[in-house]
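# give the three-dimensional model of this entry:
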Amino acid sequence: MARVEYQASLEALEADLQEQGGVVLRAVAGAINALETQDVELCDEVIAFDDEIDDRYHRIERSIGELLAQQAPVATDLRLVLAVLHSSIHLERIGDQSVTVAKLTKLSAALEQHTELVEGLCEMGTRAAEMVRRALDSFAARDVDGARELVDLDELIDRTNRAVVDKVLAMSASPGMQEWGMRMIVVARCIERIGDNAVDIGEQTEYLVTGEFHEFSDASH
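Sure, this is the predicted structure:
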């Protein structure tokens, strides 16, 4: 493989990652919007996104296999290949978590709900979506400082998650709210994990730039 063709393959690989990220962001936004509006049809649309996200992940995986088979990358290029692969895996997981939120929203649509709690979950979701966007932007710009800022945003999501769980537990005395509340705890956990995966993508940005992998402090709990 000629060097020009090889470089074009690396650029295409990174472009594929950003395209996968765009689909994932649509899934996250759709899941949170469906939660806020209780739109069952939108839930189905988010669930349908999962196949496209998985297909894009497998396409990246195949491209990497072909690239490695044709040419042994130098150290910096190998870091890019590995960082793209790991980031793609985290994006695929975010897609799965968005689907779980959509499925639980759909299952809970007919149950009695707590408006304040839904608002808190949507606030978490909006922050998580912003984290994914920032993680992708930091990767593209090789912005290590921006990637490290994801830790502070993640802590805000973790705090909201703890508040949501406390509210659900306080509601447990109301039999009509128990089933819905338990499902919302799972929703909160999924949103929290979206934030954690965004931080993981940020860690790949630092690895790509520095050649050393470090878990960001307090990235997940």
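
# from here on, contacts and neighbour counts on C-alpha atoms
OK.

# mind listing the helices for this protein?
With DSSP state H as the criterion, the chain has helices at 3-37, 40-70, 75-108, 115-141, 144-148, 150-171, 175-210.

# tell me which of these approaches S217 most closely.
Among the helices of the chain, the nearest to S217 by C-alpha to C-alpha is helix 150-171 (7.5 Å).

# for comparison, sequence B:
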Amino acid sequence: MLQQDSYKQHISAQFNAELEAVKNHLLEMGGLVEQQIGRAVEALLARDSGDAEQIIEDDQQVNQLEVSIDEECSRILARRQPAASDLRLVFAIAKVTTDLERIGDEAAKIARQAVRASEEGVSPSNFVEIRHIGNHVASMLRKSLDAFARLDVDMAVETIVQDGSVDTEYASAMRSLVTFMMEDPRTIGPVLNEMWALRSLERVGDHASNISEHVVYLVRGLDVRHIEPDELVAQVEEAERGA
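All right, here's what the predicted structure looks like:
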């Protein structure tokens, strides 16, 4: 079991500083990605092509942070050869960085749909599904980052379980949008734009869930990928009792 501050206790103060620095850089990247998703959804709702174009351009900042954090992790592995909880921390940071970069990509995709929506018009759904699912996955992302910052397994598990609700909402929204297209073929273009944006939001939920899975592995040493929610909760509770 990884205590919340156990990885901070090292003979080398420099090693401690390196671990803290890379963790802080990861959380900085997380904050930027969270902003990107929120801005992209707002740009789509407002059909603001100007802000959407800026979001697409700003994705380079996310990519640069990914490269920088990967380099920091590589240096730590080469110089310090960390073991046990420290090694898990470095691996978790590297994996979370990948998920955050992909969330940034999804934000750019949503922004591109905002540009198209500004040209083709609003979907007949009035973006009701975008608002709802957008809020849901934004909450998941925020919780997953908080769980990582606090090493909070309970919050991480809660986030993982929520991904099932997002999948259900996404499937329902897609069925509703198909109905719009069947009823009026003139809506096909705008509805397809919304469908692609919803797909990106659903993927954001998946990546937020992945981040929370990394938290569970970091703190409990459990690989909970591909585990059903009920079994996940049971395994984490068992690990806590045995800790």
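
# report the TM-score for the pair.
Overlay of the two chains. TM-score (TM-score structural alignment, normalised by the length of the first structure): 0.94; 219 aligned residues with a C-alpha RMSD of 1.7 Å.

# rebuild the helices of the first structure as JSON lines, extending it with distance to F216 of the first structure.
What follows is those, written out as JSON lines (distance: least, C-alpha to C-alpha, whole Å):
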{"stretch": "helix 3-37", "distance to F216 of the first structure": "21"}
{"stretch": "helix 40-70", "distance to F216 of the first structure": "25"}
{"stretch": "helix 75-108", "distance to F216 of the first structure": "15"}
{"stretch": "helix 115-141", "distance to F216 of the first structure": "13"}
{"stretch": "helix 144-148", "distance to F216 of the first structure": "7"}
{"stretch": "helix 150-171", "distance to F216 of the first structure": "7"}
{"stretch": "helix 175-210", "distance to F216 of the first structure": "7"}
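
# for the most centrally placed residue in the second structure, which non-adjacent residue is closest in space?
Nearest residue to the geometric centre of the second structure (C-alpha atoms, centre = their mean): A208, 3.4 Å. Of all residues beyond its chain neighbours, the one nearest A208 of the second structure is L141 (5.0 Å), with distances taken as C-alpha to C-alpha, 6 or more residues apart in numbering.

# can you pull the contacts of the one you found?
Listed by C-alpha atoms under 8 Å, 6 or more residues apart in numbering, the contact partners of L141 of the second structure are 34, 204-205, 208.

# any idea what it aligns with in the first structure?
Under the alignment by TM-score structural alignment, L141 of the second structure pairs with V132 in the first structure.

# next one: that match from E92 of the first structure, what distance?
From V132 of the first structure across to E92 of the first structure, the span is 12 Å (C-alpha to C-alpha, to the nearest Å).

# ok, now D152 of the first structure?
23 Å.

# what about these two, which has more around it?
The neighbour comparison of D152 of the first structure against E92 (other C-alpha atoms under 10 Å) goes to E92, with 24 against 13.

# what does that one correspond to in the second structure?
In the second structure, E92 of the first structure lands on E101 (TM-score structural alignment).

# also E212 of the first structure?
Checking TM-score structural alignment: E212 of the first structure goes with L222.
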